[in-house]
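Student: Let me see the structure of the following:
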Amino acid sequence: MIKLEVCVDSLESVQYAVLGGADRIELCSSLSEAGLTPSLGLFEGAKRITENTKTKLFVMIRIRGGNFNYSQEEIEAMIEDVKYFKSHNADGIVFGALDESFEIDEESCRKLLQIWGHEKPATFHRAFDETKIEKIDDNVRKIASLGFTRILTSGFESTAEKGIENLKLIKKVADEVNLLILPGSGVNKNNAKLIIDQTNCKEIHGSARSERNIQTKLSLGGEKIYVCERIKVEEILRILNT
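Tutor: Below is the predicted model of the structure:
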């Protein structure tokens, strides 16, 4: 069975992802900024929704938008987030850190993983897609040696569908070091099976969301939100597993 991870940034989306049968949730705030660390209240609400279901709850650890080159102070703050989510039984965490040369920041990653431990999984997120493509072999092995269990990647392209050929190369190395590859970005019911069939990955990542207009007076946060749809989750899973 192919597993589906759904990234969400609201309790409503958590609810629909679970009802649709998602195997795993990547819980974030601000998906408009590619996902930031969720609030404690959002996490606790998501825990209540996923309790006694098959859906695992992974938490994004990303203190701000922009690049993945963090200051020491930002890493220390992210460590505190990891401590909290570990002590409150998150099923996994998702993060990544790079240096100013777009190389993997091994020291920062090691610090966060040391706090998290290796009893539960950790995903290296799409910061991977900002590393040098010619260093796929070295970087996949480096991520595995640090203790991550999977890499979320679009194969260095804007979408996973466009990155299929690179995803094949990444997975070839990942298989040698027992690392899972999770294709993500632009995944939908029309391309999910193509991506899986072409790359031979066993998991895939998407948002399964639709745009919704909202009423607002000041438009401080915009007049549209995006919410996961149960039917989209169900459609992707059905297509993947038939």
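
Student: For the rest of this, base every contact and every neighbour count on C-alpha atoms.
Tutor: Noted.

Student: The closest residue to T53 other than its chain neighbours: neighbour count?
Tutor: Distances taken as Cα to Cα, 6 or more residues apart in numbering place V18 nearest to T53, at 7.7 Å, with adjacent residues excluded. Residue neighbour count, defined by other Cα atoms under 10 Å, stands at 22 for V18.

Student: D105 now?
Tutor: So D105, with other Cα under 10 Å, has 17 neighbours.

Student: Who are the packing partners of the helix ranked longest in the chain?
Tutor: Assignment by DSSP state H gives helix 72-87 as the longest helix of the chain. Applying 3 or more Cα pairs under 8 Å, 6 or more residues apart in numbering; DSSP states H and E, one finds that helix 72-87 contacts helix 106-116.

Student: Can you name the next helix or strand after the helix it packs on?
Tutor: Counting by DSSP states H and E, the next helix or strand C-terminal to helix 106-116 is strand 122-124.

Student: what comes up buried for the helix or strand following that next one?
Tutor: Remark: after strand 122-124, the chain's next helix or strand is helix 136-146, criterion DSSP H and E. Going by neighbour count (16 or more other Cα atoms under 10 Å), the buried part of helix 136-146 is I136, N139, V140, R141, I143, A144.

Student: Also stretch 50-61?
Tutor: T50, T55, K56, L57, F58, V59, M60, I61.

Student: and which of these is nearest to R230?
Tutor: T55 (13.7 Å; Cα to Cα).

Student: Hmm, A22 and the closest one touching each other?
Tutor: Yes: contact criterion Cα atoms under 8 Å: T55 and A22 qualify, at 6.1 Å.

Student: want to put them side by side, so please do this one too:
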Amino acid sequence: MASHPFKIEICVEGIDGLVAAQTAGADRVELCASLLEGGLTPSLGVVREALRVATIPFHVIIRPRGGDFLYSELEFATMLDDVKAMRELGVAGVVIGCLTADGRIDEARTKALVDAARPLKVTCHRAFDMTADYREALEALVRCGVDRVLTSGQRDTAIEGIDILRDTQARADGRIVIMACGALDANNIARVRQATGVDEMHFAALHTVKSAMYFRNPHVGMGGTAIEREYEITLTDVDAVRATIAAAKAAA
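Tutor: Here you go, the predicted structure:
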């Protein structure tokens, strides 16, 4: 069973997502940019505005690009700088993840990031789910002093990863917080909580709305997505967050 006070964290994109999550009753937010890429480091302007309006703690993801978690020396240097900037700004925590090429936690880099972050809380994100051996990875994170790990049980969804989530929670034995994620919603979150006994749970509850732009240039796009996607906005759904939190707490 859970060894720490149960909490719900909502993954959001930007300042409007943070406000929606706290309005819906979240305990904490993971603040990101570009959730289409799994979450990237938000700008300092976003973080400063978040500090101004937040009524709950938020943790900032430190991820310089999408793709894998094997970073160049220059990328890692930017991660260290971002961690130090977040510490100086006074956010509640940071979210990190570094792997070696053979699918292990990069302990040297992880420990360096933890040391740079203190006294902030440090979460390892789903880089954990991309490791070759979750048992070994868990012990590595404990050695590095990481406070919590976000995991779907090394599967696409928490439902598929229930067995590994349960085992990870048991192996953690209170030494590190286990935070479950992976397509959690009001229909399945209670089942995952009851089956795994995890300490915390994390989800996004996103919905897409059409852009308010009525002029749309059909001849040019801004990136690698379809032009139609550039006229859609991804938002945190307050009602879905509220309903999912209620379902999770009812499972206690």
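
Student: hang on, the earlier thing: quickly name whichever of the buried residues of stretch 50-61 of structure 1 is closest to E119 of structure 1.
Tutor: F58 (13.8 Å).

Student: before we move on, what SS does that closest one have?
Tutor: Three-state assignment for F58 of structure 1 (DSSP: H, G, I helix; E, B strand; the rest coil): strand.

Student: Could you tell me where the lengthiest strand in structure 2 falls in structure 1?
Tutor: If you go by DSSP state E, structure 2 has its longest strand at strand 7-13. Strand 7-13 of structure 2 corresponds to residues 3-9 of structure 1 when matched by TM-score structural alignment.

Student: if I've got this straight, P42 of structure 2 is in a helix?
Tutor: No: if the criterion is three-state DSSP, then P42 of structure 2 is coil and not within a helix.

Student: What's the match for it in structure 1?
Tutor: Match for P42 of structure 2 (TM-score structural alignment): P38.

Student: how near is its match to L11 of structure 1?
Tutor: Using Cα to Cα, to the nearest Å, P38 of structure 1 is found at 11 Å from L11 of structure 1.

Student: picking up where we left off before, got the buried residues of helix 136-146 of structure 1 as a markdown table, with distance to L220 of structure 1 columns?
Tutor: A markdown table is the format used below for those (distance: Cα to Cα, whole Å):
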| residue | distance to L220 of structure 1 |
| --- | --- |
| I136 | 41 |
| N139 | 40 |
| V140 | 41 |
| R141 | 44 |
| I143 | 39 |
| A144 | 42 |
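
Student: Could you identify the most distant pair in the residues you listed?
Tutor: I136 and A144 (12.2 Å).

Student: mind listing the helices for the stretch 101-250 of structure 2?
Tutor: Ranges of helices in the stretch 101-250 of structure 2, per DSSP state H, counting those that start in this stretch, are 107-117, 134-144, 162-172, 189-196, 238-250.

Student: of those, which approaches T151 of structure 2 most closely?
Tutor: helix 162-172 (7.5 Å).

Student: whereabouts in structure 1 does the closest one align?
Tutor: With TM-score structural alignment as the criterion, helix 162-172 of structure 2 aligns to 164-174.

Student: residues of that stretch that come out buried?
Tutor: I164, N166, L167, K168, I170, K171, K172, V173, A174.

Student: Could you do stretch 10-21 of structure 1 as well?
Tutor: Buried-residue list, stretch 10-21 of structure 1, by 16+ other Cα under 10 Å: S10, L11, S13, V14, Q15, Y16, A17, V18, L19, G20, G21.

Student: Could you do stretch 35-46 of structure 2 as well?
Tutor: For stretch 35-46 of structure 2, by 16+ other Cα under 10 Å, it's L35, G39, L40, T41, P42, V46.

Student: what's the answer for stretch 147-165 of structure 1, then?
Tutor: Result for stretch 147-165 of structure 1 [16+ other Cα under 10 Å]: buried residues 147-157, 159-164.
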